[in-house]
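S.K.: how would this look folded up:
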Amino acid sequence: MSREPLAPVTSIKVKLGLLVVASAAVAATVAVVGEIGGVPLWLSIPVTILLALAVTQLLAVGMTAPLRQMTEAARRMATGDYAVRVADGGGDEVGELARAFNTMARDLDAVDRQRRELVANVSHELRTPLAGLCAVLENLADGVGPADPAALRVALDQAERLSALVEDLLDLARVDAGKAPLDPERVALRTLLADAVREAEGLGRPVSYAVAIDPTDLEVEADPARLHQLVANLLDNASRHSPAGASVRVTARRHGARVRLEILDSGPGVEQQDRDRVFEPFGTLSATEGGGGTGLGLAIARWVTDLHGGTIGFVNPEPGEPGGRVRVELPLTQADGARRTPAADPANRPVSPQERTKEMPVPAATPPPAAPTPPSAPVDVAPRPILDDVFGEFWPDRTSARLPILLGALAVGVLGGLVLPFHDLGLGTTLVLLAAGAVVLTASRRRTDPYTLVCAGLCALLAATASVRAAEWITVLCLLAGAALCVSAVTGARSLLGFVLSGLAWPLAGLRGVPWLGRTLATLTGLGRGAALLRTGVLSILALIVFGALFASADALLAEWIDAVIPDLTMDTFVLRAFVTVAVGGAVLAAAYVALNPPRVERDGRRSRPVAQRYEWLAPVLVVDAVFAAFLLAQATVVFGGHDYLLRTTGITYADYVHQGFGQLTVATALTLLVVGVAARKARRDSAADRAWLRAALGLLCVQTLVVVASALYRMDVYQDAYGFTRLRLLVDVFEGWLGVLVLAVLAAGVTLRGAWLPRFAVITGVVALLGLASINPDAWVAERNLDRYADSGRVDSRYLSDLSADAVPVLDDAPPLIRQCALAGREPDTDSWLEWNLGRARATDALESDPVEPPAAGACPSY
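M.R.: All right, here's what the predicted structure looks like:
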């Protein structure tokens, strides 16, 4: 059965129309169901696109496979491989083209095989008489043998054999090229056969000939010379394959509008599977080869027969008769009665062995001849996947079906659909993330690589933040960092470009992994027990639902346990859970495919071409050095001049001054790392002077950048003392500190001028910095710093404190009474299920339950 769902459709246009209609209908249906079920757009749109692509892939299977097969087959045929075949089972225009292509491939295969056999056989046939002739002439030239008539006769015989072989080849060439015209006239078969037998008897072979003609005055319109050549070749073949003292029987009789000529020898005969090959040039068989044959006699006989519009072939002898029986049938008269060539006569077109077998009448008492055995079995060409041309060498498909990976991703998707909807981030989220990471790590080819194992450990810690911290902003940052780290680890990225391409590979895997997904799904039926597995699963689920519902309704305690373990699966929640299942399962499956078949994100052994002259990179770097020096000079002026000097000069306070330039300094620090990276790639390192200038220029820039980092951190500290502490300011502090660490790493790499380790170092230290930020409980830290500022200055923004997450509740619970009331008013203890359990919310619940908060008086809360 065809793998193509639309195989019964016999028009490619109709197929494409059905494909578009089906994909659009599925997309519209899924979108409407998602809207009715209240699925948010950010989740509904990707799931809709994913399902529409899946339907398109399902329906499009096999539609273009013959075209891709033909492309690959044409490439192989260009290299001389003509045994290729393509799938031709389709009933549409592509299927017709595939069948025509296979016909062409078979014809070319036959022609190529005949060409090779012709060269080999001609070489073989020429070698024997040439060797004999050369031996005789060498003996005569060296005086070994006398130059008597006997020796010359031997040389002449060999030369005549060569001449006969060449003449036969020329005859074949003339017939094949359409340059062998016929001069038809009335020919008396009695006279022609008598002359042919007399010539055959002159060969001296110990056989006799018996001729029978009915009627005796039978005539045929033919070319006498060509017809004589035909009969002479057949008699020569029969006499060579008959034993000594045997008889060769020749019969000619009228058969309707044709003349049937049969020649029966007493030899071993010809097997049915070989009866067509003996008429090919040099098609003699090892079992029937005799002395003196060139292998061209029967081939010429066939071409002469074709020239006259007749047929020739071996048929079964009469019962009890041994030997080979060749039958020739010729029309009594030529159709046009004039000179004819193969090019002008349709009857002289090349005829396939199957057609000749079909035309040759066979006695009813004998079975039809068997089809000839091809010299080599045709080779089916696997279609080249279209995505291989899209992704090319960047992402070749080297994977085999991996059913456990697919089932693992599906299980994680189902777990996500049950756990994530209608629940806050918590223990359930961590479990889903750890399960997803386990599937990806299992699929990864690099799971034993130390860097991959380190990244796996960091990803587990990042996933744990969902169960530890209630602040969603830090949790989301950790989860995004974990996703990026996971993908970069399984691809083996080592450079900035590699990390970017790794990030792009994850969404692209939804397209690149489609062929692999199809192969994996095919194994379900290929296992031979796909139906049994499906039946077992359905029966098990039904048994669980039926008996679980019965026992839950009979026992209240069991019902409570079931409610605690199994989430709400009512119809109102089913749609959203289904969307989440598809989204989570698809994301995990895409990441697993990236791990199983990572793209080539790194260019091995390639280095950026350095500039020709040193000034090309040195001048821009020195300009940046000068700008940094000017900035540092301004900073020194502010430090030594004091705040009053700054106010008189610029008209702004110091707090405003430090706030005004912090963002620019952060951007400048990041750009500096980019400048260092580009300069290091473009600078020459051939001489000691080149390396010294590189270290000096970039080292000075890094040292000045460290001063800028220190200035930026100092500015932020002053600004926080003046205006308070916030999450964003804390995050920027950490980011600026991480940039400083990278600058130190660049300085270390500059010592040896080897920095291939820097990109991975930057990723690992960035993740560690994020984990460090999560470990200090940032919301609690911000709350504590603001309370310290309130104790020192009496200023605090209680509204901002009230917006902090539950992580800050234990700290705010110890605040002065008014600030506690303002910051914790309206908060209620959480009643999370075990799937939502979170350490931060659990501690906040304990604090709120031990000492409930009274609401403050209106307008009593400070907000500055």
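
S.K.: okay, CA-based contacts and neighbour counts for the rest of this
M.R.: OK.

S.K.: Distance check, Leu744 against Asp788.
M.R.: For Leu744, the distance to Asp788 equals 33 Å [CA to CA, to the nearest Å].

S.K.: do the same with Ala489
M.R.: Ala489 is 42 Å from Asp788, by CA to CA.

S.K.: For the two, indicate the residue with more neighbours.
M.R.: Ala489 (26 against 15; other CA atoms under 10 Å).

S.K.: For the nearest residue to that one once chain neighbours are set aside, pull up the helix or strand it's in.
M.R.: Spatial nearest neighbour of Ala489, chain neighbours left out: Thr452 (5.1 Å); criterion: CA to CA, 6 or more residues apart in numbering. In the assignment (DSSP states H and E), Thr452 maps to helix 450-468.

S.K.: What residues sit buried inside that helix?
M.R.: Across helix 450-468, burial judged by 16 or more other CA atoms under 10 Å covers 452-453, 455-456, 458-468.

S.K.: and this one, so I can compare the two:
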Amino acid sequence: MTSPLSRLASLKIKLGALVGLSVLVTAVVATIGASHGVEPWLVIPVSVAVALIVTQVLATGMTAPLREMTIAAGGMARGDYRVRVSATGADEVAVLARAFNEMAADLADVDRHRRDLVANVSHELRTPAAALRAVLENMVDGVTPADQAGLASVLAQSERLSDLVTDLLALSRLDAGITPLGTDDVVVRTLIDQAVADLALTGRGVPVEVQVTPADLTVRGEPTRLQQAVTNLIDNAMRHTGAGGAVRVRARREDEATQPRWVLDVADDGPGIAPQDRDRIFARFGTASEGGTGIGLAITRWVAEIHGGRVEAIDPEPGRGGARLRLDLPVTPPTRTRLQTLPQAPISLQGNEIIAKQGASVPAKPILTPSPAIPATTPTTRPPRDASPPVIDGIFGRLWPDRDTPGRPRLLLAALGVGLLAAVILPNRTGGLATTLVLLAGAATLIAAPQRRTPKTVVCAVLGVGLALIPTLRAAPWLIPLSLLAGAVVAVVGLTPARSLTALIGSAVSWPLAGLRGLPWLGRMLTPTHGRRVNWALARTIALSAVLLLVYGALFASADAVMAHWISLLMPNLSIDSAVARAFVFAAVAGIVLAGVYIATNPIADAALTLPPGRPARHTWEWTAPTGIVIATYVAFIAAQASAWFGGHGYVERATGLTYAEYVHQGFGQLVVATALTLGVVGFASRRAPRGDSGDRLRLRLILGTLCLLTLLVAGSALWRMNLYQEAYGFTAPRLVVDTFEIWVAAVVLMVMAAGIRLHGRWIPRAAALTGAGLVLALGLMNPDAWVANRNLDLAATSGKFDADYLAGLSADAVPTLIARLPDSRARCVIGASSISRAPADDALEWNLGRSRARHTLAKAAWSQSDLVAACPSPASISRG
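M.R.: Purely as a prediction, here's the structure:
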């Protein structure tokens, strides 16, 4: 995917534009939300999420070439030179990517030549070496006499080996670029005659016809190199000319307008060169026939190019067959004192052969152009997707890898649908059926995310559905955030494989972080692919249909009053403030559900968050001493409790100066904290205690079992203290919640004791989380406000004290209880002061069982508004502490 900033020519400018646009979008979104009355707790996360999405979109492809280069460099280190990186754009990264591709192509070419060298040289060395060995073995065995003819044969094979080694040394000098070029006057006729005379010693017996025009043609050049080039051309022609044939050498001067040149044509009567092979014969090891290394003509091409000319195969002479090679050089070559690089012919792909471009050479300095073609045997590839991770992968590392997590467009559409549902039915409504519908829709989307069902996911689904019903069943507003928190814990347990306490905490934290971690995953889903065309075509169709519905609905509503009335019944309030609020609700709810889907499909690594096994202490006292101190303090506290129990109120007042109610209230919070901290002490001891033999295990069970029993006693004492305090000062919903928390801590302690039997407790964190969620569900189902009202009315009946202010502050859940148990005068006083008497009627999506029952009970009482606002009697009031 191309970056929207790809047209910018500087990476600095891109980064500046990225930061500026992200900040601008964030500021605009936050300003719009704040100016239209959206709550800050909704504005801030949505603004941050929008900024992250904008950053992800704008930064797409900016650093992809760098990551691809890292992967490609690793492949090159292993000998794979096929990989090419993306090189779009015009910034520094794109320039580097093109240079990298050029380097990769050059390295691939060098590697191919290296393999060709091994293959060709092995082939060429094998023949003379085998022949030489055979002759020598025959001489040693007496099969062939060691006479002049035999020694001549040995000498011929050794000379062939020597020629091959000389060619290889010459090639190595060319590659090293160490051959100097010193020009001098060269007589062309003398140059050719010397080459013919040297080749006559080889005994080939092929006649050579020489013609030079003018006869005294003299040129400038490096004599040794020119001699080498001409000798190679004539030798090549003699090799391919059979008996009865001849080699024709023609040299002439051509005075061109730009630069005088001289041309040397060497023709033979051999089989000729096919047109498709004419360029290849000048490449290294590019021989088109048997019996040569393919190095001589490559050297000839190099000599021609350092003199500013070229060598090529041209059509045969008119009326003749065979091959004709032409050396075309300037009379006065350019001054070059040192070879900078070995010329190579750029390559192109024709069939399965590598063909050199005629007369071309590679310059000393690279030019950033698209990579040359690669042979069919080594095709160009791109780094695999999982080998080119996004930048975000570097932030989370191995803790939370994303191994190309497959996108699931249906779940994306479902999350967007939940967000749209929330935007339509939640704003401007109190908790009720609408809240439950959104929660159930979100829960259904999350339940569909895991790839397989397990008993754990079934239990979590049941708990989640029950918690989602709380906003519809109960009117107490404090129950909704508590049930949402418990539902989030249930979702984390059900969607992730986390088992340890640290892994569960990390998985819970990963939910909001999924908004950042899941951006690459979201980007992959939003990128159209062949397999998703149908889904996205459906999405586009739905979007287009929705737009047309809105346009035509608005037109017809403005044209007809009845139509407008019907639409108003179906459509929510679409004022500017309402539309902005709905947009924020849509983004928040859809983002939360989509983040949950991501942690279900790609949960954070459990092993990375789980603490390693504890190292057993070398000495027993290292863990028994701290644990023993805690046990001692528990024993002392229980003894103090026993003395207060048996000594009674008088002993407490004499010893502390506090009333008994003040005494029990003073320590409840500390006892709750102490029992919770004890779980940490148990965890420390279980990690440090050795378990090597039965004695160690028995000691661990006894000490931790004692500590857990004492903790249960303290938890019971805390609950007893709270009960005494509430009997004195009254019952409230927060105190009921604290009681529930202490019961949950006691349940976890019981789990620890059960795990101590087998010294295996990996199941405890999950069980504790689900137990806590179950207690929240039980708390909601028990109708806590009605329970609190009942207990306070019982207390008022025995003490004569009645707190109308607190009872009036209870939710509508308590109204049926209050009307049923209070006298009419007091009931009218309490209900008249409560919010239910002034609350507007609920619509269908706002329906709530608690409010519905309260209104039904009020309707049966048939109280008028004047009855509800009548002055209350002056009751005795009790403090709620």
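
S.K.: centre of the chain versus stretch 262-276 of structure 2, how much separation?
M.R.: 60 Å (CA atoms, centre = their mean, to the nearest Å).

S.K.: Looking for the alignment partner of Val33 of structure 1 in structure 2.
M.R.: Correspondence of Val33 of structure 1 to structure 2, assessed by TM-score structural alignment: Ile32.

S.K.: which helices and strands sit right next to the top strand by length along structure 1?
M.R.: Criterion DSSP state E: the longest strand present in structure 1 is strand 247-255. Applying 3 or more CA pairs under 8 Å, 6 or more residues apart in numbering; DSSP states H and E, we find strand 247-255 of structure 1 packed against strand 208-214, helix 224-240, strand 258-264.

S.K.: Make TSV from these and add distance to Pro129 of structure 1 and mean neighbour count to it.
M.R.: As requested, these are exported to TSV (distance: least, CA to CA, whole Å; neighbours: other CA atoms under 10 Å):
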stretch	distance to Pro129 of structure 1	mean neighbour count
strand 208-214	29	15
helix 224-240	19	21
strand 258-264	30	21
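
S.K.: Give me the mean distance between the helix of greatest length in structure 2 and structure 1.
M.R.: Longest helix in structure 2 by number of residues (criterion: DSSP state H): helix 92-141. Mean deviation of helix 92-141 of structure 2 relative to structure 1 after superposition (mean CA distance after the TM-score superposition for structure 1): 2.9 Å.

S.K.: Distance-wise, check the residue of structure 1 positioned farthest from its centre relative to Val500 of structure 1.
M.R.: Centroid-distance maximum for structure 1: Asp148 at 76.0 Å, with CA atoms, centre = their mean. Asp148 of structure 1 sits 92 Å away from Val500 of structure 1, going by CA to CA.

S.K.: cool, Gly17 of structure 1 as well?
M.R.: From Gly17 of structure 1 to Val500 of structure 1 the distance is 38 Å (CA to CA).

S.K.: Give me the more crowded residue out of those two.
M.R.: Counted by other CA under 10 Å, Gly17 of structure 1 and Val500 do not tie: Val500 has more neighbours, with 14 against 11.

S.K.: Let me know how buried Gly832 of structure 2 is, in neighbour terms.
M.R.: The burial count for Gly832 of structure 2: 21, using other CA under 10 Å.

S.K.: what sits against whatever residue of structure 1 lines up with it?
M.R.: Matched to structure 1 by TM-score structural alignment, Gly832 of structure 2 sits across from Ala825. Applying CA atoms under 8 Å, 6 or more residues apart in numbering to Ala825 of structure 1 gives the contacts 802, 853-856.

S.K.: repeat that with 7 Å
M.R.: Ala825 of structure 1 sits next to 853-855 when contact means CA atoms under 7 Å, 6 or more residues apart in numbering.

S.K.: same thing with Tyr81 of structure 2?
M.R.: Residues counted as contacts of Tyr81 of structure 2 (CA under 7 Å, 6+ apart) are 104, 107-108.

S.K.: let's see it at 6 Å
M.R.: Tyr81 of structure 2 is in contact with 104, 108, counting by CA atoms under 6 Å, 6 or more residues apart in numbering.

S.K.: for Arg603 of structure 1, same thing?
M.R.: No contacts exist for Arg603 of structure 1 under CA under 6 Å, 6+ apart.

S.K.: any idea whether it is helix, strand or coil?
M.R.: Classification of Arg603 of structure 1 by DSSP: H, G, I helix; E, B strand; the rest coil places it in coil.

S.K.: how about the helix or strand where Arg189 of structure 2 lies: buried residues?
M.R.: Using DSSP H and E, Arg189 of structure 2 sits within helix 188-200. Within helix 188-200 of structure 2, the residues scored as buried using 16+ other CA under 10 Å are 188-189, 191-192, 195-196, 199.

S.K.: now the residues you listed in TSV, with distance to Gly294 of structure 2?
M.R.: Output for those, formatted as TSV (distance: CA to CA, whole Å):
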residue	distance to Gly294 of structure 2
Val188	25
Arg189	27
Leu191	23
Ile192	22
Ala195	19
Val196	21
Leu199	18
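
S.K.: Name the nearest of these relative to Trp262 of structure 2.
M.R.: Taking CA to CA as the measure, Trp262 of structure 2 lies nearest Val188 of the buried residues of helix 188-200 of structure 2, at 9.5 Å.

S.K.: quick one: that closest one from Val249 of structure 2, how far?
M.R.: For Val188 of structure 2 relative to Val249 of structure 2 (CA to CA), the value is 11 Å.

S.K.: Kindly report the same for Val673 of structure 2.
M.R.: Taking CA to CA, one finds Val673 of structure 2 at 107 Å from Val249 of structure 2.

S.K.: With neighbour numbers in mind, choose between these two.
M.R.: Set side by side, Val673 of structure 2 and Val249 show more neighbours around Val249, with 23 against 11, by other CA under 10 Å.
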